[in-house]
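Asks: Okay, predicted coordinates and the sequence, questions at the end:
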Amino acid sequence: MPDLPASHRLRTGRYAEPNQIYLLTSNTLDREPIFADFALGRLVVHQLRRAQDHGMAKSLAWVVMPDHFHWLVELENCSLRKLMRETKSLIAREVNLHSGRHGPLWQQGYHDRALRREDDLVKMARYVVANPLRAGLVGKIGDYPLWDAVWL
């Protein structure tokens, strides 16, 4: 493999197809815990829902952590690149506007994992929404406010 920056290596060989299910993760720049502020975390939620409302991807489960988000989606009428570029851009714009900050919000790139149909989607959704519990942010999943899953 050529010696490429990490953000470019993440894109090498990436292929996205409609109706494929992906687990997507994106981190804030320098893992700054921006979304520890609940109001700013809600801005992320708004953009995840917007992407679904616009037919880009069906949200199956998501969690917004203080410094990243996990998003289990079924890709619809959009590429992964467009979905993540647009979603991260709109989140950054809204967060910067509402918080008075400026400059980049996200680390470059994102992590994606395509799931096979036979993968246990409910198990993966549980993994996503249990992230705050594993991180020690709450004692039980229901105590964390920034998550959702279609199986509830």
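Replies: Nice, I can see it. Numbering: from 1, shown residues only.
Asks: hey, let's count contacts and neighbours off CA atoms from now on
Replies: Fine.
Asks: quick one, strands of this protein?
Replies: Using DSSP state E, the strands of the chain run over 21-27, 57-64, 68-75, 111-115, 147-149.
Asks: among those strands, which is nearest residue 139?
Replies: Using CA to CA as the measure, strand 147-149 is the one of those that comes nearest residue 139, at 14.9 Å.
Asks: which other helices and strands contact that closest one?
Replies: Secondary-structure packing of strand 147-149 (3 or more CA pairs under 8 Å, 6 or more residues apart in numbering; DSSP states H and E): strand 57-64, helix 121-129.
Asks: Any buried residues in the last one, and which?
Replies: Burial within helix 121-129, assessed by neighbour count using 16 or more other CA atoms under 10 Å, is assigned to 121, 124-125, 128-129.
Asks: Which of these sits closest to residue 27?
Replies: Minimum distance to residue 27 across these is 14.6 Å, recorded for residue 128 (CA to CA).
Asks: In contact with that closest one: list those residues for me.
Replies: Going by CA atoms under 8 Å, 6 or more residues apart in numbering, residue 128 touches 61-63, 70-72.
Asks: Pick out the most distant pair among these.
Replies: Largest pairwise distance in these, by CA to CA, is 9.2 Å, between 63 and 72.
Asks: Am I right that residue 16 is in contact with residue 79?
Replies: Yes. Between residue 16 and residue 79 there is a contact under CA atoms under 8 Å: 6.1 Å.
Asks: got another, please set it beside the one above:
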Amino acid sequence: MPRKKHKWYDGAILHVTARGNHRSNIFKDETDYKLYLNYIKEAVEYYENKHYIIAYALMTNHVHLVIETTDCDISDFIRRAHSRYAGNFNKKYNYIGHLFQGRYKSELIEDDKYMLEVSRYVHLNPVRAQMVEKPEDYRWSSYTVYTGEKEDKLITPKRVLSYFNKGEEKELYKKFVESAIRGQNPG
């Protein structure tokens, strides 16, 4: 029986998640995180910039990617990056079997409010998992690109930052994200 197609349309923005098989770790050392990001970057280039990475958080046993598409569905993009990464992981660690637990999941982001909530959710994932106290302390997320602490051409934060006052967008985004840590209403 064929798989059900993911919801997608030209210009769709999706929150993609993929988990390690049996919730096992998919990253074991720093080079694994770097290699995964390299495969994502390579897939962006391979598909001639038809996908834009808006945000990401690479956790030890799963990943979160927020991806904007143009006229190209993400299924081939994710398959390319994940199969290459899994092949490398399996060889490096002498691992047999599926690295990822089934197919990735994706959820359409169809309004501005949800876009803001998803970006905050992704960037706070390491904090909520108690891996770090502050989102800027986690190396394997795009948060520091949003706050201006780091540059990364892979990330396209302008859509999310455009919701905030020009000239103050990075500071206001940081306050927006941190308000959820303190339990304040970000309204």
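Replies: Looks like it came in fine. It should be emphasised that the depicted structure is a prediction, and the values quoted were computed from it without experimental measurement.
Asks: Which of the strands of the first structure sits closest to residue 102 of the first structure?
Replies: Ranking the strands of the first structure by proximity to residue 102 of the first structure (CA to CA) places strand 21-27 first, at 16.8 Å.
Asks: In the second structure, what stretch matches the closest one?
Replies: On the basis of TM-score structural alignment, strand 21-27 of the first structure is assigned to residues 13-19 in the second structure.
Asks: mean shift of the matching stretch relative to the first structure?
Replies: Stretch 13-19 of the second structure, aligned to the first structure and superposed, deviates on average by 0.3 Å (mean CA distance after the TM-score superposition for the first structure).
Asks: Centre of the chain to that stretch, how far?
Replies: Stretch 13-19 of the second structure sits 7 Å away from the centroid of its parent chain (CA atoms, centre = their mean, to the nearest Å).
Asks: One more: stretch 87-96 of the first structure?
Replies: That offset, for stretch 87-96 of the first structure, works out to 13 Å (CA atoms, centre = their mean).
Asks: What of stretch 106-126 of the second structure?
Replies: Mean C-alpha position of stretch 106-126 of the second structure versus that of the full chain (CA atoms, centre = their mean) differs by 10 Å.
Asks: What is the nearest of the buried residues of helix 121-129 of the first structure to residue 141 of the first structure?
Replies: Checking those against residue 141 of the first structure by CA to CA gives residue 129 as the nearest, at 7.2 Å.
Asks: which residue lines up with that closest one in the second structure?
Replies: Using TM-score structural alignment, residue 129 of the first structure pairs with residue 123 in the second structure.
Asks: Could you pull up the residues touching the residue nearest to that match when sequence neighbours are not counted?
Replies: With sequence-adjacent residues excluded and distances taken as CA to CA, 6 or more residues apart in numbering, residue 123 of the second structure is closest to residue 143, at 5.7 Å. Shown in contact with residue 143 of the second structure (CA under 8 Å, 6+ apart): 55, 123, 135-136.
Asks: What distance separates the opening and closing residues of stretch 70-88 of the first structure?
Replies: With CA to CA, to the nearest Å applied, stretch 70-88 of the first structure spans 12 Å between its terminal residues.
Asks: list the buried ones in that stretch?
Replies: 70-76, 78-80, 83-84, 87-88.
Asks: And for stretch 30-37 of the first structure?
Replies: With burial defined by 16+ other CA under 10 Å, the residues of stretch 30-37 of the first structure counted as buried are 34-35.
Asks: what about the helices in the second structure?
Replies: Here the second structure has its helices, by DSSP state H, at 30-46, 75-93, 112-128, 143-146, 158-161, 169-181.
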